[in-house]
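Colleague: Please find the sequence and the predicted model below.
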Amino acid sequence: MITIGLTGGIASGKSVVARLMVRCGAHLIDADTLAKEAVRPGSVVWRKIVRAFGRTIVNHNREIDRPRLGNLIFSNPKKRRQLNEIVHPWVYAEYQRQARIRAKEHPDGVLVFDLPLLFETNAQRLFDHVIVAYVDKQTQIRRIMRRNQLRRFEALERINAQLPLLQKRRNAEYVIDTRKPVAVLQKQVRQIYTSLT
């Protein structure tokens, strides 16, 4: 099975590229989905997070209040590191478990792991190929503000919590500029997919 690490910054268009890869025939594992699963109420990861950050981050449904936790960690690198040290090991273990299953079921297939913090966690070594979904910073800011209903400084906090997209771009094997129309992106993704299979 061919493995692809798909990364980029927040609001850089990773999900669009991931969907287009799936249309080409790839299998997808999404790190954000795994992270949400990891923090389901009562789980081991959930308990560690509540112990580390306090009950004020839990809403009335016993779920982690993601906006409240986000406000805590995006303004505090130490707390962000602490959260990542709790969540990332579980996400990577679950990715590897799911990847083994997919490899058995589809040995000649392509598996894409949509992973925002690929370079930050030095995970590029896990993949045969790395693709970066790229967008300029101003577009990224606008997308975050619109999508997450954040003010500009909050959007910048989230962007600055990750490696700069230009640095990720330099380290990638393939770069997809997501400012282009979807039809153009589809063609580019199809070309990359075909070249890898």
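Modeller: Cool, the structure landed.
Colleague: From now on I want contacts and neighbour counts done on CA atoms only, so please keep to that.
Modeller: Will do.
Colleague: which residues of the chain fall in strands?
Modeller: 2-8, 27-30, 110-114, 129-134, 174-177 (DSSP state E).
Colleague: Adding mean neighbour count, write these out as TSV.
Modeller: TSV is the format used below for these (neighbours: other Cα atoms under 10 Å):
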stretch	mean neighbour count
strand 2-8	24
strand 27-30	19
strand 110-114	23
strand 129-134	24
strand 174-177	19
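Colleague: As JSON lines, the ones you listed with distance to Arg143 would be great.
Modeller: Formatted as JSON lines, these follow (distance: least, Cα to Cα, whole Å):
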{"stretch": "strand 2-8", "distance to Arg143": "14"}
{"stretch": "strand 27-30", "distance to Arg143": "20"}
{"stretch": "strand 110-114", "distance to Arg143": "18"}
{"stretch": "strand 129-134", "distance to Arg143": "13"}
{"stretch": "strand 174-177", "distance to Arg143": "14"}
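Colleague: right, so of those strands, which gets closest to Ala123?
Modeller: strand 2-8 (8.3 Å; Cα to Cα).
Colleague: this is the other structure I want to compare:
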Amino acid sequence: MSISYLGLTGGIAAGKSTISELLRRAGWFVIDCDAIARELTAPGEQTWQKLVDAFGGGILNEDQSIDRKKLGSIVFGCSQSRKTLNELTHPAILERWHKEVIHFRVRNPNGKIAVSVPLLHEAALEGEFERVLCVGCSYATQLRRLLARGLEREEAEARIDSQWPTARKAERSDVLLWNDGSLELLEQQFSHFALACEAS
């Protein structure tokens, strides 16, 4: 079956950005919910104000932008704070992504769209898509990659543990690409997936 509306998910540091880039190269229009979140939480935006009201001015940098490390230390260490963050951001992200889909469809009715949603399964958004693609890797690989990004071990583990385990995400997805090895191996898996998407 030919696929034109795809959900992309996976754990933190699993490789969603890499797969997004491969999708773009293959001709897909990619909507990145993390990028939307950054836009919606820019200084002065309505969602930015909601976060400041909820978590206080201590989450801000000198230029009034949100210090994501400070905010992360709050929400990844407390399930209630994480729930508050999601309640304040998810509806606005969903609204923006739907608008982007509509705008793209007007310009390109037959184009292929992929939406990268880190918490796709946690938010029960499977029904939005024709198929869901999960990119996964081992816990050890996630941890190593996050440590390489400069996080402390405790911070990294809290971020991984705040999401569903990869096995649970994979169980609810239609396709799993495994990203524990080289980029070349991931690209080979993606090529097989892309060919299957074109099949009718």
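Modeller: Ah, there it is. All values derive from a computational prediction rather than experimental measurement.
Colleague: Looking at the strands of the first structure, which is nearest to Val17 of the first structure?
Modeller: strand 129-134 (7.1 Å).
Colleague: If you compare the directions of the closest one and strand 110-114, what angle comes out?
Modeller: Taking axes from the mean of the first three to the mean of the last three Cα atoms, to 10 degrees, one finds strand 129-134 of the first structure and strand 110-114 inclined to each other by 40 degrees.
Colleague: can you give me how far strand 129-134 of the first structure is from the chain middle?
Modeller: Here strand 129-134 of the first structure is found 11 Å from its chain centre; the criterion is Cα atoms, centre = their mean, to the nearest Å.
Colleague: Relative to the second structure, which residues correspond to that strand?
Modeller: The aligned range for strand 129-134 of the first structure in the second structure is 131-136, by TM-score structural alignment.
Colleague: Outside of that stretch itself, list whatever touches it.
Modeller: 3, 5-11, 14-16, 19, 126, 166, 169-170, 173-180 (Cα atoms under 8 Å, 6 or more residues apart in numbering).
Colleague: List the buried residues of the helix ranked longest in the first structure.
Modeller: In the first structure, taking DSSP state H as the definition, the longest helix is helix 77-105. Across helix 77-105 of the first structure, burial judged by 16 or more other Cα atoms under 10 Å covers 79-80, 83-84, 86-88, 90-91, 94-95, 99, 102-103.
Colleague: Same question for stretch 17-35 of the first structure.
Modeller: Per 16+ other Cα under 10 Å, stretch 17-35 of the first structure contains these buried residues: 17-18, 20-22, 24, 26-31, 34-35.
Colleague: Most widely separated two among those?
Modeller: Cys24 and Ala35 (25.4 Å).
Colleague: The longest helix of the first structure vs the second structure, average distance?
Modeller: Superposed on the second structure, helix 77-105 of the first structure shows a mean distance of 0.6 Å to its aligned residues (mean Cα distance after the TM-score superposition for the first structure).
Colleague: whereabouts in the second structure does that helix align?
Modeller: By TM-score structural alignment, helix 77-105 of the first structure lines up with residues 79-107 in the second structure.
Colleague: corresponding residue for Ile4 of the first structure in the second structure?
Modeller: In the second structure, the residue paired with Ile4 of the first structure is Leu6, using TM-score structural alignment.
Colleague: OK, contacts around the nearest residue to that match once chain neighbours are set aside?
Modeller: Spatial nearest neighbour of Leu6 of the second structure, excluding adjacent residues (Cα to Cα, 6 or more residues apart in numbering): Ala114 at 4.5 Å. Neighbouring residues of Ala114 of the second structure by Cα under 8 Å, 6+ apart: 4-8, 23, 28-31.
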